[in-house]
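Enquirer: The following block contains a protein sequence and its predicted model.
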Amino acid sequence: MQLQEIGIIRNAYKSLTDIPRQGRLGDAVSEIVIHPAFADGLLRIEQHQHLIVLYWAHLAKRDLLKTLPPAARELHGVFASRSPGRPNPLSLCIAELIERDGSILRVKHLDALDGSAVIDIKPYTEMDRI
């Protein structure tokens, strides 16, 4: 399996303690800087109000299989939780697109650490709602 970084996240979240528990709980503006080789993939992205952002939580613990979620009283397996600590720290967040400036996307509600690698971006649509 090979993953390819398509961009990088820039924001004020410099340490793990800076990041809100869930992206929607924070209003900080983040920049998703797409690498030039992938900039054409942004064509018409501004037609979408929300984006699914997949990123690599590079500082997350990778040896955890059990965790205590915030509202729980008992341990849960990481696959039954939203914990960033997991064997493959692939994270997903729904972000609000504020604007596109060339190959830079400015978004709100992203819970990624500054310097995180962006793996993929997809539009979040009405079809994604349950």
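Expert: Everything's here; your move.
Enquirer: Every contact and neighbour count from this point should use C-alpha atoms.
Expert: OK.
Enquirer: Does the closest residue to residue 122 other than its chain neighbours belong to a helix, a strand or coil?
Expert: With CA to CA, 6 or more residues apart in numbering as the criterion, residue 122 has its nearest non-adjacent residue at 5.0 Å, and that residue is residue 52. At residue 52, secondary structure determined by DSSP: H, G, I helix; E, B strand; the rest coil is strand.
Enquirer: Run a quick neighbour tally on residue 52.
Expert: 17 (other CA atoms under 10 Å).
Enquirer: host element of residue 92?
Expert: Per DSSP states H and E: residue 92 is located in strand 90-101.
Enquirer: ok, residue 90 touching residue 54?
Expert: Yes. Using CA atoms under 8 Å, residue 90 is in contact with residue 54, at 6.9 Å.
Enquirer: let's bring in a second model and compare:
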Amino acid sequence: MRISAEELERTITKHGFRKLSLCDLGYNYLIQFRKIPEELTDLLKQKDASIVLHPVGIIRSKIEKPFLVAGEEGLKMQGDLKDAVVKIHEMPGEISNIIIYEGLDGILDGIEEYSHLVILYWAHKVPEEGRSLTRVHPMGREDIPEKGIFCTCSPARPNPVLMTVVHLKGRKGNVLEVLGLDAVDGSPVIDIKPYVKDFFPQEDVHIPEWMQRLQEEVNKGKSPNKTQS
């Protein structure tokens, strides 16, 4: 008698493995899993190991869908890069609203004294399989070798927390009007911090050649070379 998918998953977890995907083929199961390090297994057993985040607000923008889609096969660009580049260049002039939830009285007091803010938000459009990725081709570009997720700005992350520095145009009660926010409409806001330039390094900042090349292509609006097969 064949065991159920639920029982199989419990057995996998019991032995310290993390399920990435499980497909029922009818006569068998196709399973993708990753071993959880022993020290992490011990940590997960602790009652205080879980982290619970409560959104403080929501983003309203004209971006209806993300430029990059994360799935089991990695990152894929939605549509043509030229269209994405055009939208990226339009962002600095597009006003988005950050609506802070009621009940957080006083949390924005004094924020008008800053010209720029750091917005931390949750990439809610990233599916569960996208959060399991550990390596990707940056921006879905197969002509660039795979890099570790933490070496990229990919939205596909174990915890899809993204950050953008925005220009604060004004405040109307619990609503902030900002420029340059690249978040998808409906993204939950996790935190807001003032942007203080002295907190960020200004000199001796080094980035890899492939990242520099991507930035130049976006800034110049150039199309990428054809991807390798």
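Expert: Right, received. Where do you want to start? All values derive from a computational prediction rather than experimental measurement.
Enquirer: that older thread, tell me which residue of structure 2 lines up with the residue nearest to residue 122 of structure 1.
Expert: By TM-score structural alignment, residue 52 of structure 1 lines up with residue 118 in structure 2.
Enquirer: quick one: buried residues of the longest helix anywhere in structure 2?
Expert: In structure 2, with assignment by DSSP state H, the single longest helix is helix 209-220. Neighbour-count burial for helix 209-220 of structure 2 flags 214, 218 (criterion: 16 or more other CA atoms under 10 Å).
Enquirer: Could you do stretch 17-26 of structure 2 as well?
Expert: 17-19.
Enquirer: And for stretch 20-33 of structure 1?
Expert: Neighbour-count burial for stretch 20-33 of structure 1, counted by 16+ other CA under 10 Å, picks out 20, 23-24, 28-33.
Enquirer: now those as a markdown table including secondary structure and distance to residue 99 of structure 1?
Expert: Below are these laid out as a markdown table (DSSP: H, G, I helix; E, B strand; the rest coil; distance: CA to CA, whole Å):
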| residue | secondary structure | distance to residue 99 of structure 1 |
| --- | --- | --- |
| 20 | coil | 22 |
| 23 | helix | 18 |
| 24 | helix | 17 |
| 28 | coil | 14 |
| 29 | strand | 11 |
| 30 | strand | 11 |
| 31 | strand | 10 |
| 32 | strand | 11 |
| 33 | strand | 12 |
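Enquirer: got JSON lines for these, with distance to residue 117 of structure 1 too?
Expert: As requested, those are arranged in JSON lines below (distance: CA to CA, whole Å):
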{"residue": "20", "distance to residue 117 of structure 1": "18"}
{"residue": "23", "distance to residue 117 of structure 1": "17"}
{"residue": "24", "distance to residue 117 of structure 1": "20"}
{"residue": "28", "distance to residue 117 of structure 1": "18"}
{"residue": "29", "distance to residue 117 of structure 1": "17"}
{"residue": "30", "distance to residue 117 of structure 1": "13"}
{"residue": "31", "distance to residue 117 of structure 1": "12"}
{"residue": "32", "distance to residue 117 of structure 1": "9"}
{"residue": "33", "distance to residue 117 of structure 1": "10"}
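Enquirer: Which single one of those is nearest to residue 5 of structure 1?
Expert: Using CA to CA, residue 33 is the member of those that lies nearest residue 5 of structure 1, at 11.0 Å.
Enquirer: quick one, what contacts that closest one?
Expert: 7-10, 103-105 (CA atoms under 8 Å, 6 or more residues apart in numbering).
Enquirer: Show me which pair in the residues you listed is furthest apart.
Expert: The distance between the two most remote of the contacts of residue 33 of structure 1 (CA to CA) is 13.0 Å, for 10 and 103.
Enquirer: In structure 1, what residue spans correspond to strands?
Expert: Remark: strands assigned in structure 1 by DSSP state E are 7-10, 29-34, 50-56, 66-67, 76-77, 90-101, 104-108, 117-124.
Enquirer: What lines up with residue 2 of structure 1 in structure 2?
Expert: Mapped onto structure 2 by TM-score structural alignment, residue 2 of structure 1 lines up with residue 52.
Enquirer: Reformat the strands of structure 1 as JSON lines; add distance to residue 42 of structure 1.
Expert: As requested, the strands of structure 1 are arranged in JSON lines below (distance: least, CA to CA, whole Å):
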{"stretch": "strand 7-10", "distance to residue 42 of structure 1": "12"}
{"stretch": "strand 29-34", "distance to residue 42 of structure 1": "9"}
{"stretch": "strand 50-56", "distance to residue 42 of structure 1": "12"}
{"stretch": "strand 66-67", "distance to residue 42 of structure 1": "36"}
{"stretch": "strand 76-77", "distance to residue 42 of structure 1": "36"}
{"stretch": "strand 90-101", "distance to residue 42 of structure 1": "9"}
{"stretch": "strand 104-108", "distance to residue 42 of structure 1": "9"}
{"stretch": "strand 117-124", "distance to residue 42 of structure 1": "9"}
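Enquirer: Understood, closing this out.
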